[in-house]
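Q: the amino acid sequence is not available; the structure is as follows:
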């Protein structure tokens, strides 16, 4: 490889840390999966990087950039393991977090569990200050009072403070004064202000977002400093970039300033990889399905572009129920996370019915087959018992897994269910697939789509293992499995643009707007975004793409429609173009448009991005002829027959363009294994992705094939589905 040509991608998941190195000159990449070290995530990163570079004979000095994504901050919110945080707010607004929107996400649940505020009431303090909705000062802030309240919080053990003053989105002066005074008096405290974290209306969402940022800020600061130091100690002098939830990159200082932007960084990278590999295979409409060791994620890629949302819910009380989590006003690639992964634990409920997840064995102690102390049966254990995984080559041969341990973990529950261990393992496999398919079905339908018109693109260590079965349950006929699927999220890091989203609440009426003021407001937030782009990629903001948008509504309505707008500069002649864009978005969202009414501009938004030079990625392929791809057979459980059978095994790296495979079959590579079901056919396309055509369902009324025992072949699967 040519000197200084490497890009290093690091994606920390709940079970595995994926390491990918891409050579921008040779257009090849190599990868490694390392078990995540939850207590000190950087340890797994450094161990994995050393292993990969040592194995490939690469030099650390040849790395010219490092891109990182992590679930650390998401997990801190979910597990409530962030810093002890305090809130200083305007007098009379101490209980904003508790009152929320006075909304029950399940109206008739008498025992409903509402999201617990991150900051307890005893650590929410007030100061006397007041701004008007236009930003005018109605009651001036006494900085000494803010310092006194910060002192009380510090005495209670608080290490991070959120400052949220009424109408600070219109004028940040009081928040900035309070922060300056507190940092001068207590330099050891971390301080987050809402006018920097979430400069928009709606007190509850703004407060919730700022508090969440304060909650993870000390963790982000310490972790990123340590990781930067450890990477530098290896001899890597390249800058460290962080993946944002919106699918863009930023520099470390920006990430440390507002770490809440990193919350969905790993899943966002997976969605980018889904869009990239779909486009390479000429498929614009894909559902990017990524299944790892702890969770599964699904993103809708419509027309080759992931959907961006500007709100997110973290730490939901009920994973799939909107309104049951903490609202965060951040830009993120829209996706759904499902509590299903290789580490998801199977158990019997009080009625003796088989359930899978959402509890996970993660990497510590891990599935029973890892031999690291886990004793409960997991999805990975089931996949091993079913013959889907090769014990000798699991995770690229970096660790061995034990079939006997997996069977021993399942046997007590299998006996309690009156099933054989194999049937019980198939039940786990079927239930977790239905759980994922059901969540995906709802997510896609809620966005106005039918799953059947998409192809399902499989990534993650578990995506290819489960994807064909999930696709069949969704009514999807085409499945796409890219090369290096198991580390695709880490590859997604390497193709991400530098991107910054900025927004500002304005509250103007379109029909009477001051066009010069509107243009200046847009230029102001564009300049702010460009400054961050230049700090990330010096001197490149001049060629950046800029997309303007606005949150628009008819006067009197309670919520807005986010609408993409034409480029500036804006003037009176722009009115009709903005109105037409809003009406199109409104019609698409609601199906009809009111006959008349003024339009309000509630928030303005910009997205500034620079496309990376590494726009074409290829996964390293061995120079082996396609005829040598077959690697013998393996005993695999066929659910349709209810019995084991010998099926062919193929080495993924040896499959050449145009080569076809008929199911049932196993296609394995270092980072993942594709299970090709009976009746399916796969072929290698020009981009080296495997395009799978699933078998069509039998016509209604046609008799089912019989198993060896004479029972309908699907009876085993149905038994477990009903148990769920």
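A: Cool, got the structure. Everything numeric in this text was worked out from a predicted model, so none of it was measured.
Q: can we go C-alpha only for contacts and neighbour counts from here?
A: Noted.
Q: which parts of the stretch 451-600 of the chain are helices?
A: Using DSSP state H, counting those that start in this stretch, the helices of the stretch 451-600 of the chain run over residues 463-474, 488-494, 515-536, 575-590.
Q: adding mean neighbour count and distance to residue 694, write those helices out as CSV.
A: Written out in CSV, the entries for the helices of the stretch 451-600 of the chain read as follows (neighbours: other C-alpha atoms under 10 Å; distance: least, C-alpha to C-alpha, whole Å):
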stretch, mean neighbour count, distance to residue 694
helix 463-474, 24, 7
helix 488-494, 31, 23
helix 515-536, 18, 44
helix 575-590, 15, 32
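Q: residue 65: which of those helices is closest?
A: Comparing the helices of the stretch 451-600 of the chain against residue 65 with C-alpha to C-alpha, the closest turns out to be helix 488-494 (9.3 Å).
Q: try this one side by side with the last:
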């Protein structure tokens, strides 16, 4: 191979680290799954690189770019394992994190658990300063107080500081001066300022976002430096890019500056893969369902585009309850995460009911069948007992699964429930599927959609294993299983454009709008975003999208509205009003007959295509001689083991039809095709599955599920 003929994608998940290499000339993709090493994630990455490059006879020097996503920073937030962080804020606003919005997400719960602040009260300091909402300085910054506060925090062991001053989005002078003072006096401290991390109104959300950025910043700084160094030492001299939550990628310096942008990087890549494969199968409306070893994710892809949100909740106390988490104000592909994966642990609660997750065995010790010390029954153990997994072929044959250890883990609970081990395993399978379907049902409905309009696109190691049962429960009539489904999120990294989002608060009523001033704000945001994208991809053709958070005067919240391209003059008013009315109607169903419109925030997204050659999905599943075996598999619809055909994915040529029950297995995952379903291999290499019409569930399956639920 000649120089720079490969692209490399690395996605660190909670259980597995997925590594894919894309050949520019042929469009072919090769991949490997390596167990994640949570105590030192870089170890798993390098081990996986060594294995894949040796197996495929690849040369590190041929890699032209590396794109990376990781759950490291999300896990640090969830597990509260970030840096010891302090907060310096305007006098009188020390308790913003505690007071939040004085909202109870469950009004009548007397024992409600609210999300805990990342910074305890003893590490929150106040200083005298005041900037008005118009950006005018009302009280000068007390510089001595800033240094005193920083000194107290350093003595308390703080390594990272968030600075959040009132109305800093309108004038960042005080925050920038405070940062400069601290940098000079305490250069070892990491400092995050709100006017850089989240320059927009709403004090609580801005404070939470800036504190969260400070909380993960030392971790991100150290990890990204280490990752870049070890990849270089492996022999890869290519630039390292990081995947952002918004579905774009950026260079290391930008990622280190505001690492909070990386929180949802892995799931975002999965949504991009969902859009790509759905469009390749001529099905542009899909629910991208990605189930890994620790969590499952679902994103809505409408007309081949994932939905973008500008705020999401992290660390929810109750996973399906809005308002129970920490609001993070960043641009992100809109999705829902569910505590359900291959490592999810099954148990019987105090009422004797079967529960699965959200606790996970993760990669250490892992499911019992991994033979790494795990003893609790997990979803992977259940799948192995049911016959859905090949013990010798798991993760491309790099791991040998132990069926007896899986049975031993399930046996005590099955005995307590008074049913057989396979019946209990089917109960685990059914309950986790219902957990995921219930969460997906709520997510889709809350966004104004009905599930049966979409096809369910199955990715991740567990997506094809569970997805068709989830689709049945959702009522989606069709599913898509793309080539290399088990490593699709890592594939999504290779499809990502470079992208930068910028936002600024610009409160103006249309009747008082200075259009030249509005255009100047947009132009400044675009120039800033363009500089970052051009540094990431020099010479690339840029795409610029403008939007604004608009509302009727008197309303408390806004509708994010896509706008026409600039420059803006007074003549642009009519088109902006039309766009807002369309977005408002789409959100609420109708538009008030009259009312003045006002701007709250203006937004810019600048992107550029990063892929130098088209990814040929069919190249990952080129037909060979058809291979088929059979093994004993639990057929849920009939409540018994049966010998069912097992097809090798690489042996299925375009046009091949398979009827259920059957299994289709490949290196990174297995598709479980139930009774009544059928699939056809399309020209892009995807398996298009048609599910039977929703109706009465077979009696045997109903009886088994009822027994498991009552266990």
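A: Structure's in. What do you need? All figures in this text were calculated on a predicted structure; none of them were measured in a lab.
Q: before we move on, back to that, please produce CSV containing the helices of the stretch 451-600 of structure 1, extended by distance to residue 451 of structure 1.
A: Written out in CSV, the entries for the helices of the stretch 451-600 of structure 1 read as follows (distance: least, C-alpha to C-alpha, whole Å):
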stretch, distance to residue 451 of structure 1
helix 463-474, 6
helix 488-494, 22
helix 515-536, 36
helix 575-590, 19
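Q: so which of those helices gets nearest residue 272 of structure 1?
A: Ranking the helices of the stretch 451-600 of structure 1 by proximity to residue 272 of structure 1 (C-alpha to C-alpha) places helix 488-494 first, at 5.5 Å.
Q: residues near residue 716 of structure 1, how many?
A: Residues contacting residue 716 of structure 1 under the criterion other C-alpha atoms under 10 Å number 20.
Q: list the contacts for it?
A: In this structure, residue 716 of structure 1 makes contact with 423, 426-427, 639, 642, judged by C-alpha atoms under 8 Å, 6 or more residues apart in numbering.
Q: farthest pair in those?
A: Checking the contacts of residue 716 of structure 1 against each other with C-alpha to C-alpha, the farthest-apart pair comes out as 427 and 642, at 11.1 Å.
Q: which one's more surrounded, these two?
A: Here residue 427 of structure 1 and residue 642 are compared on neighbour count by other C-alpha under 10 Å; more neighbours surround residue 427, at 28 against 22.
Q: and for the more buried one, nearest residue in space, chain neighbours not counted?
A: Ranked by C-alpha to C-alpha, 6 or more residues apart in numbering and with sequence neighbours excluded, the top spatial neighbour of residue 427 of structure 1 is residue 720, at 5.0 Å.
Q: now the nearest residue to residue 682 of structure 2 once chain neighbours are set aside: how far from residue 619 of structure 2?
A: Spatial nearest neighbour of residue 682 of structure 2, chain neighbours left out: residue 654 (5.3 Å); criterion: C-alpha to C-alpha, 6+ apart. Note on residue 654 of structure 2: its distance to residue 619 of structure 2, by C-alpha to C-alpha, to the nearest Å, is 12 Å.
Q: tell me, how many residues neighbour the residue nearest to residue 333 of structure 2 when sequence neighbours are not counted?
A: Across the structure, with C-alpha to C-alpha, 6+ apart as the measure, the residue nearest residue 333 of structure 2 apart from its sequence neighbours is residue 308 (4.5 Å). Residue neighbour count, defined by other C-alpha under 10 Å, stands at 19 for residue 308 of structure 2.
Q: residue contacts, residue 41 of structure 2?
A: residue 12.
Q: swap in residue 166 of structure 1?
A: Taking C-alpha under 8 Å, 6+ apart as the criterion, residue 166 of structure 1 is in contact with 89-90, 130-131, 203.
Q: quick revisit: what residue in structure 1 is paired with the residue nearest to residue 682 of structure 2?
A: Taking TM-score structural alignment, the alignment pairs residue 654 of structure 2 with residue 657 from structure 1.
Q: three-state assignment of its match?
A: coil (DSSP: H, G, I helix; E, B strand; the rest coil).
Q: and residue 635 of structure 1, by the same measure?
A: Classified using three-state DSSP, residue 635 of structure 1 is strand.
Q: residues contacting the residue nearest to it when sequence neighbours are not counted?
A: The shortest distance from residue 635 of structure 1 to any non-neighbouring residue, by C-alpha to C-alpha, 6+ apart, is to residue 646 (4.5 Å). If you count contacts by C-alpha under 8 Å, 6+ apart, residue 646 of structure 1 has them with 633-636.
Q: check the mean deviation of the helix or strand where residue 646 of structure 1 lies from structure 2.
A: Element membership for residue 646 of structure 1 (DSSP states H and E) is strand 643-651. Strand 643-651 of structure 1, aligned to structure 2 and superposed, deviates on average by 0.5 Å (mean C-alpha distance after the TM-score superposition for structure 1).
Q: would you indicate which residues of that strand are buried?
A: By neighbour count with 16 or more other C-alpha atoms under 10 Å, strand 643-651 of structure 1 contains the buried residues 643, 647-651.
Q: ok, now stretch 496-516 of structure 2?
A: Applying a neighbour-count criterion of 16+ other C-alpha under 10 Å, one finds 496-510, 513, 515 buried in stretch 496-516 of structure 2.
Q: the longest helix belonging to structure 2 vs structure 1 - mean distance after superposition?
A: Across structure 2, the helix with the greatest residue count (assigned by DSSP state H) is helix 203-233. With mean C-alpha distance after the TM-score superposition for structure 1, helix 203-233 of structure 2 departs from structure 1 by a mean of 0.3 Å once superposed.
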